[in-house]
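Peer 1: What follows is a predicted structure for the sequence shown.
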Amino acid sequence: MLQLKMTPALSVLDLVPVRTGQTTAQALTTSFALARTADELGFRRYWYAEHHNMPAVASTSPPVLIAATVTQTKRIRVGSGGVMLPNHAPLIVGEQFAALEALAPGRIDLGLGRAPGSDPVITQLLRRSGTTSEAQQFPDHVQDIMQLMGPEGATVRFTSGDTYDVHATPEATGSPMVWLLGSSDFSARLAAQLGLPYVFAHHFAGEGIERAMSLYRQEFVASETFPEPVTFVTANVVVAPNQAEAEERALPQLRQFARLRSNKPMRKIETVDEVLRDPSDALEDSLMQQNRQRWFVGEPSKVADELRTFAETHGVDEVMISPSAGAYESEPLDETPGRMQTLELLAAEL
């Protein structure tokens, strides 16, 4: 495929969706194929989210998925969007991503989030090994990870005055690019205070983007690595050859969001056919319509124009899309034509 220079630059956020009848192995096969296509088309990054115990989401372990993806791609940056830090000991995160950086130097992004990203039961199971990464300790642990991954490592200081050196990897020659993710003032302000890149999670947060981005830019403290603010935004995107198909392919994920927000039992992502056969109830329909207003859905030129405007409005040169196109029952379980054509058609327009 021909690599294209896109304006704005495009990246991909992948939750590794699992549809009706699909196995985890089949879902992973489709995501790795999507990552290879993104690499060939000239997308800037490919990030995996962290979610646990969800029937429709197979991105439980971003470091594992990143390791598999960098071996199948050539130039695209690969990372986490993000690692939910309260679930993990900082040293473990540092070790994982220092190893990934050694595996693919200059291509690894470590996106860190403050929310657990799971229900209370799963949160406790994740912490049974003794993790102390509580959300209120997030700022300290972000800085700990950055030190641990660097060539000089970190130093533990005891009350006795003794010290103990700790390295995430024996001989680092570089570090992953660390990003803070969020949809609140807290993450924006912390990223600014630490002089780190920041990503606003517009794909699931409908409000607050203007305030968060403004706070980040106004309060940014230049660091050695980042003398100026670095930021982009995320968006749910579905592109198809025509508007009708795009609207249909958006339905499964829209209904999945509606079920989540109305506290209904979660299940695998339905096919387009299942949604059309089983119309939504009034609450689901209302929530779907609300979410649809924030999505970018349609034929290529229309969505490309909307994304350009979106990027200009928020002063960014990059948009990370969550390709949210659903599947038809007739489509193979080990392929993802809807998500694939979203990337291909959009890249051709930008």
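Peer 2: That came through, no problem.

Peer 1: switch to C-alpha atoms for all contacts and neighbour counts from now on
Peer 2: Fine.

Peer 1: Give me the most central residue, the chain.
Peer 2: G81 (3.1 Å; C-alpha atoms, centre = their mean).

Peer 1: The stretch 51-200 of the chain: helices as residue ranges?
Peer 2: 62-70, 90-103, 120-126, 138-149, 185-194 (DSSP state H, counting those that start in this stretch).

Peer 1: and the closest residue to P151 other than its chain neighbours, what does it touch?
Peer 2: Nearest-residue entry for P151: A172, 4.8 Å, with adjacent residues in sequence omitted and distances by C-alpha to C-alpha, 6 or more residues apart in numbering. The neighbours of A172, taking C-alpha atoms under 8 Å, 6 or more residues apart in numbering as the test, are 98, 102, 149-151.

Peer 1: could I get those residues as a markdown table with distance to L283 and neighbour count?
Peer 2: Shown next, in a markdown table, are the contacts of A172 (distance: C-alpha to C-alpha, whole Å; neighbours: other C-alpha atoms under 10 Å):
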| residue | distance to L283 | neighbour count |
| --- | --- | --- |
| A98 | 46 | 31 |
| A102 | 49 | 18 |
| M149 | 47 | 30 |
| G150 | 50 | 20 |
| P151 | 53 | 17 |
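
Peer 1: another one to put next to it:
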Amino acid sequence: MPDLALSVLDLIPVRSGQTSGDAVAASVALAERADALGLHRYWLAEHHNMPSVASTNPPVLLGVLAGRTRRIRLGSGGVMLPNHAPFVIAEQFAALEAAAPGRVDLGIGRAPGSDPVITALLRSEGHTSDVDAFPSHIRDIEALLGRDGAGLRLATGEEYTVRATPAAAGTPQLWLLGSSDYSAELAGRLGLPYVFAHHFSGQGTEHALDLYRSRFQASEHLDAPRTFLTANVVAAETAAEAHRLALPQLQHMARLRTGTPLTALDTVEAAEAALLTEPQRELVETMASRWFIGEADDVTERLVAFAQRFEVDEVMISPAAGATGADPVDRTPARERTLELLAARLPQGALAAA
């Protein structure tokens, strides 16, 4: 097998019978396992007001992970910038970089990531017009994170310097995330590393990466395009077991896409007994065909072929295995097992040390 770096995208799933604290504890254990296995990055997404997702505040939760891991890179996948003041994000990630120097990524997305009510609660202005200011806000964050800070000209004509941290020794690595042509083109134009959200739908990846690479302009951050892929993955000892473990997340996504009121994730046993509508069954089948679900050797080979097809050397997996009723509430053993099985077939130690 060729060298292929593995990373993790975590939404901190909440299942039936878990508290938010249990879900966070399970993700801390998963991050610790990823660190021990030599995986490259561990990113947390930003979602709000969802009963099945506890990753509401990436900077706070990344601070927890920074204290529980040793070498793995930690980051946001991503911070939804229209929800936040750029200066606040710059300060938060400057503080994380100070606490975990050389291993912090700031992944930024343009979508609000929630409904208009939640967006209004997150932003004191109560509107989403800052989506239009996305490019300038990225530049603001870049400047604020730098050692020299950003210069403002006050109404009096006076120059005023603003820094995200008083004495920066390093800066987080800035990534642009997206699922559209807009984000791919902007990342290329700004000379930033870019990640297309392949795990969302499994479509449009080739076009987005071609657009990013063709529009790329070298910058002080990067002299050539840099990207990796994201994928939903469930690996197990047998294909049958992997498909069984994938059911809770697959069914949950089908309910989301058909407008069904959402709850915490089902256990595997509850998912096996669930009654779905015909549209939901069709969605489950379609998504399962696009995810990487199966016996570990097969999943590994498919991930390598996936990376080779798009000419990348890193894949960020969202470990989508569910939990059984017998699993401890503060762990998700099947998610940890997915990482262990893949790392055994794609050794990460040499990559992590590089």
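Peer 2: Great, that's in hand. Only a predicted model underlies this, so the values are computations on that prediction, with no experimental measurement involved.

Peer 1: So the residue nearest to P151 of the first structure versus A102 of the first structure, what's the distance?
Peer 2: 7 Å (C-alpha to C-alpha, to the nearest Å).

Peer 1: now swap in W47 of the first structure and tell me
Peer 2: In this view, W47 of the first structure and A102 of the first structure are 18 Å apart by C-alpha to C-alpha.

Peer 1: how about whatever residue of the first structure lines up with A143 of the second structure, what does it touch?
Peer 2: In the first structure, A143 of the second structure lines up with Q147, judged by TM-score structural alignment. Contact partners of Q147 of the first structure, counting by C-alpha under 8 Å, 6+ apart, are 153-154.

Peer 1: re earlier: between the contacts of A172 of the first structure, which is nearest D119 of the first structure?
Peer 2: A98 (28.6 Å; C-alpha to C-alpha).

Peer 1: In this structure that closest one contacts G153, no?
Peer 2: No. Using C-alpha atoms under 8 Å, A98 of the first structure makes no contact with G153, being 10.8 Å away.

Peer 1: Find the residues that touch each one of those two.
Peer 2: Common neighbours of A98 of the first structure and G153, using C-alpha under 8 Å, 6+ apart, are A168.

Peer 1: Tell me how far A304 of the first structure lies from F296 of the first structure.
Peer 2: From A304 of the first structure over to F296 of the first structure (counting by C-alpha to C-alpha), the distance is 9 Å.

Peer 1: Check T60 of the first structure too.
Peer 2: In terms of C-alpha to C-alpha, T60 of the first structure sits 26 Å off from F296 of the first structure.

Peer 1: between the two, which one's more packed in?
Peer 2: Shown here are T60 of the first structure and F296; by other C-alpha atoms under 10 Å, F296 has more neighbours (24 against 18).

Peer 1: So which residues of the stretch 101-250 of the second structure form strands?
Peer 2: 104-109, 150-153, 159-162, 173-178, 194-196, 227-236 (DSSP state E, counting those that start in this stretch).

Peer 1: Quick one: the residues in the first structure that the fifth one pairs up with.
Peer 2: Using TM-score structural alignment, the residues of the first structure aligned to strand 194-196 of the second structure are 198-200.

Peer 1: Give me the spatial nearest neighbour of P13 of the second structure, chain neighbours excluded.
Peer 2: Excluding the flanking residues, the one nearest P13 of the second structure by C-alpha to C-alpha, 6+ apart is V53, at 4.8 Å.

Peer 1: Need the counterpart of that neighbour in the first structure.
Peer 2: By TM-score structural alignment, V53 of the second structure lines up with V57.

Peer 1: and D317 of the first structure, how many neighbours?
Peer 2: Neighbour tally, D317 of the first structure, other C-alpha under 10 Å: 17.
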